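[1] Only the shape, not the letters, is given here:
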């Protein structure tokens, strides 16, 4: 039986942290007081995609092992598509074996000529951040890590990540891979993600494959006659050395550290049915990445509540109708046919209004809808606008957000029959003729 090197090392690190850090304050932290000790950070409501706080969220930085969130997503997708199953077995290549043997890079020491299931490899990757198991999964799914990297970048485009570059499956710097760096990349390459991109990726994993949290929330697990430990200290490790970092509701997601990346963490927590996603990048220490995450989570849970700001049937004042041409009525009531729910900061419930945008393709040259119009027919979009003084960070992306809603007609407007349309045309003719004559006479005396 191998010595539990990871567990021993983890306990040594934890003990050192006890001597060098302080218990995170349980006092609520407010926006004007938030001072996140990270180069980049973001806090997102997972359900709506609303950004509750951001600090330089679009800076592309090395994510280190947070890269594995993309690898995890592609494993779940491959299982869902039937390409592999959790019981599928594979053996360890020389490359994966060499990386896994390096205890300086979360290596747990895999054995060659031994069958490992996808479930076993995934657990070691998601819990202990093992790099060898990550490479083994990449090779199993795509045939080689090089081809897997292509899949990673294609999925990044598909998910709408704004700033990203994947050069390997693990998050290690390519220079640490020796001659094994993937084809199409350079030996000096490193993965890049912004905090926003990492949050979008995390939201995709959490929302598309929530079962992933059942694994990322495991503090420790037996693997190949060894106990592997989770580097997420905010879980309940049942250890006095780590209890100061425990945060109720945290169930993921992925830590990261390299010399180039510093200490990073993509976290997620759920309380009372509300899930938040946090990212901190390039924090100065192990303890700081968890302390700063706790600040963000406190702010999100204490200060924001998802509320129905506008109920179904709501109509914005002074914009209740849109003109209709060739109809039995000259206008139609418009509004929303479903309630709009938004994470709102305490005391700011009244600082929002709706902005309507009618689809121009639905309007004639005079800016009118053409009859007939049916109730609940979508005629445009509605956007929620914040009128407060604090910075509005908007939504995480177009793909994830619920910023726009349907603007619908609230009544039926039938088309007038030919007789009424004829009378209307005659009436319009005389009105226009009279108006023209009036303007001509008025011009004589001006």
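    In hand now; what should we look at? Being a predicted model, the structure only gives us computed values, none of them experimental.
[2] drop to CA atoms for contacts and neighbour counts, all remaining ones
    Fine.
[3] in the stretch 101-250 of the chain, which spans are helices?
    118-128, 131-142, 145-159, 195-208, 212-216 (DSSP state H, counting those that start in this stretch).
[4] er, the stretch 251-400 of the chain actually
    For the stretch 251-400 of the chain, applying DSSP H, counting those that start in this stretch gives helices covering 286-303.
[5] where do the strands sit along it?
    Counting by DSSP state E, counting those that start in this stretch, residue ranges of the strands within the stretch 251-400 of the chain are 262-271, 274-283, 304-310, 321-325, 331-335, 340-345, 352-358, 369-370, 378-386.
[6] Please work out which of those strands is packed deepest.
    Scoring those by mean neighbour count under mean count of other C-alpha atoms under 10 Å gives strand 274-283 as the most buried, with a mean of 27.
[7] Run through the neighbouring helices and strands of it.
    On a contact count with 3 or more C-alpha pairs under 8 Å, 6 or more residues apart in numbering; DSSP states H and E, strand 274-283 meets strand 40-45, helix 195-208, strand 262-271, helix 286-303.
[8] another one to put next to it:
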């Protein structure tokens, strides 16, 4: 592989079956390995669930949970602790989805969206709109199911779409939050409902005993099932560059291995950005592609999906604008949420875009 002067060799201790490193703004794929392999996505599929449903319900909307809302949750699922006959806000439910990867929260939100079957149909339609052509949804929560697949390329596309939404960015970067508990009688016989703390399971965001919080990390979503192994998509900013990395199913069976391999790929990406020839690009949604002839799904095929590829000598696209530091939401603490331009300006949400791809305008959302 030809590398420009000063560009490091790709890390050799990455054992994932599939991975990708992409520039979040330009969409350029800096390096990839089996990026279009169709693999079980586990809970990283919740990014598509969120990108599909987040615009539908205001944060303040409420749902009293019926027993039918929690039907069909897979055995051994990750749960945030939702109780029947208790009322939760949509804000509570999304915290449960992003922080604890709660399949119970996914099922309640799906019930609000006319059921699991309808939600799965809408997720597949949204994947098609995003040109995430390797993705097929069977369960909205990512629980293992025959025929349910995605790819490192698609998960990166989906994350990039989700990160255009303010709520998506905030939830995926929230470290801890308070979650409503079960209503009970106190000593005086009065009904009270206490809350308990939940923590994000993304270890690049929170850190752990064998891994530090990754500098500049701002989300996105992790997953783990028997069939999928460990999966993770992350976004981080450094030196004015915003990168997306997806890692699927490391063969090395060590604690937090998926995060360790993601961190190595981030390190390489930040050193290589602007110095390597891109091996492909993240395609725009269908609507944006239709508005610009030539920007079609064929952009996926620039060697980003077969074998291992890293950029050759050359220069990348325009650099991304720097992003601001963390913000904090009432009732929760966040790290690196921001995606706002340095100097106090808000992110380009008023124009419907996050770090707008200079090659195609994102449609107003």
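    Cool, got the structure. Please read all numbers here as calculations on a predicted model, not as lab measurements.
[9] re the thing from before, nearest to residue 15 of structure 1, of the helices and strands packed on strand 274-283 of structure 1?
    helix 286-303 (11.6 Å; C-alpha to C-alpha).
[10] Now that closest one: buried residues?
    Neighbour counts over helix 286-303 of structure 1 (16 or more other C-alpha atoms under 10 Å) mark 286-301, 303 as buried.
[11] so who does residue 194 of structure 2 touch?
    Counting by C-alpha atoms under 8 Å, 6 or more residues apart in numbering, residue 194 of structure 2 makes contact with 180-183.
[12] Repeat the analysis, applying 10 Å as the threshold.
    Residue 194 of structure 2 makes contact with 178-184, according to C-alpha atoms under 10 Å, 6 or more residues apart in numbering.
[13] Over to residue 198 of structure 2?
    Shown in contact with residue 198 of structure 2 (C-alpha under 10 Å, 6+ apart): 80, 95-96, 99-100, 175-179, 332.
[14] could you measure whatever residue of structure 1 lines up with it against residue 189 of structure 1, distance?
    By TM-score structural alignment, residue 198 of structure 2 lines up with residue 228 in structure 1. Separation of residue 228 of structure 1 from residue 189 of structure 1 (C-alpha to C-alpha, to the nearest Å): 29 Å.
[15] Now intersect the contacts of residue 194 of structure 2 with the strands, please.
    Of the contacts of residue 194 of structure 2, the ones assigned to strands by DSSP state E are 178-184.
[16] Turn the residues you listed into a markdown table, columns for neighbour count.
    Output for these, formatted as a markdown table (neighbours: other C-alpha atoms under 10 Å):
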| residue | neighbour count |
| --- | --- |
| 178 | 18 |
| 179 | 21 |
| 180 | 19 |
| 181 | 17 |
| 182 | 16 |
| 183 | 16 |
| 184 | 12 |
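[17] Would you reformat the residues you listed as TSV and include distance to residue 165 of structure 2?
    Shown next, in TSV, are these (distance: C-alpha to C-alpha, whole Å):
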residue	distance to residue 165 of structure 2
178	22
179	22
180	25
181	28
182	31
183	33
184	36
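[18] now, which of those sits nearest residue 138 of structure 2?
    residue 179 (28.3 Å).
[19] Structure 1: which residue goes with the closest one?
    Taking TM-score structural alignment for the superposition, residue 179 of structure 2 sits opposite residue 223 in structure 1.
[20] so residue 35 of structure 1 touches residue 291, yeah?
    No: assessed by C-alpha atoms under 10 Å, residue 35 of structure 1 is found out of contact with residue 291, at 11.4 Å.
[21] So which bit of structure 2 is the longest helix seen in structure 1 matched to?
    Longest helix in structure 1, counting residues (DSSP state H): helix 418-444. With TM-score structural alignment applied, helix 418-444 of structure 1 matches no range in structure 2.
[22] still on that earlier bit, any chance of TSV for the strands of the stretch 251-400 of structure 1, columns distance to residue 12 of structure 1?
    As requested, these are arranged in TSV below (distance: least, C-alpha to C-alpha, whole Å):
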stretch	distance to residue 12 of structure 1
strand 262-271	18
strand 274-283	21
strand 304-310	38
strand 321-325	68
strand 331-335	61
strand 340-345	41
strand 352-358	51
strand 369-370	71
strand 378-386	48
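[23] between the ones you listed, which one is nearest to residue 426 of structure 1?
    Proximity to residue 426 of structure 1 (C-alpha to C-alpha) singles out strand 321-325 among the strands of the stretch 251-400 of structure 1, at 14.8 Å.
[24] okay, the closest one sits on what stretch of structure 2?
    Aligned by TM-score structural alignment, strand 321-325 of structure 1 corresponds to no residues of structure 2.
[25] How about stretch 53-64 of structure 1?
    With TM-score structural alignment as the criterion, stretch 53-64 of structure 1 aligns to 31-42.
[26] what's the span of that stretch from first residue to last?
    End-to-end distance for stretch 31-42 of structure 2: 23 Å, by C-alpha to C-alpha.
[27] got it, and stretch 269-288 of structure 1?
    End to end - C-alpha to C-alpha - stretch 269-288 of structure 1 spans 18 Å.
[28] in terms of contact, does residue 95 of structure 2 touch residue 104 like I think?
    No: Residue 95 of structure 2 is beyond contact range of residue 104, at 11.8 Å (criterion: C-alpha under 10 Å).
[29] got any residues that touch both of the two?
    Each of residue 80 lies in contact with both residue 95 of structure 2 and residue 104 under the rule C-alpha under 10 Å, 6+ apart.
[30] Please name the nearest non-neighbouring residue to the aligned residue in structure 1 for residue 159 of structure 2.
    Taking TM-score structural alignment for the superposition, residue 159 of structure 2 sits opposite residue 202 in structure 1. Of all residues not flanking residue 202 of structure 1 in the chain, residue 69 sits nearest, at 6.8 Å (C-alpha to C-alpha, 6 or more residues apart in numbering).
[31] Please work out the angle formed by the directions of the strand or helix carrying the one you found and helix 131-142.
    Using DSSP states H and E, residue 69 of structure 1 maps to helix 68-80. Helix 68-80 of structure 1 runs at 40 degrees relative to helix 131-142, counting by axes from the mean of the first three to the mean of the last three C-alpha atoms, to 10 degrees.
[32] Determine the set of other helices and strands touching helix 68-80 of structure 1.
    Under the contact criterion of 3 or more C-alpha pairs under 10 Å, 6 or more residues apart in numbering; DSSP states H and E, helix 68-80 of structure 1 touches helix 118-128, helix 131-142, helix 145-159, helix 195-208, helix 212-216, strand 250-258.
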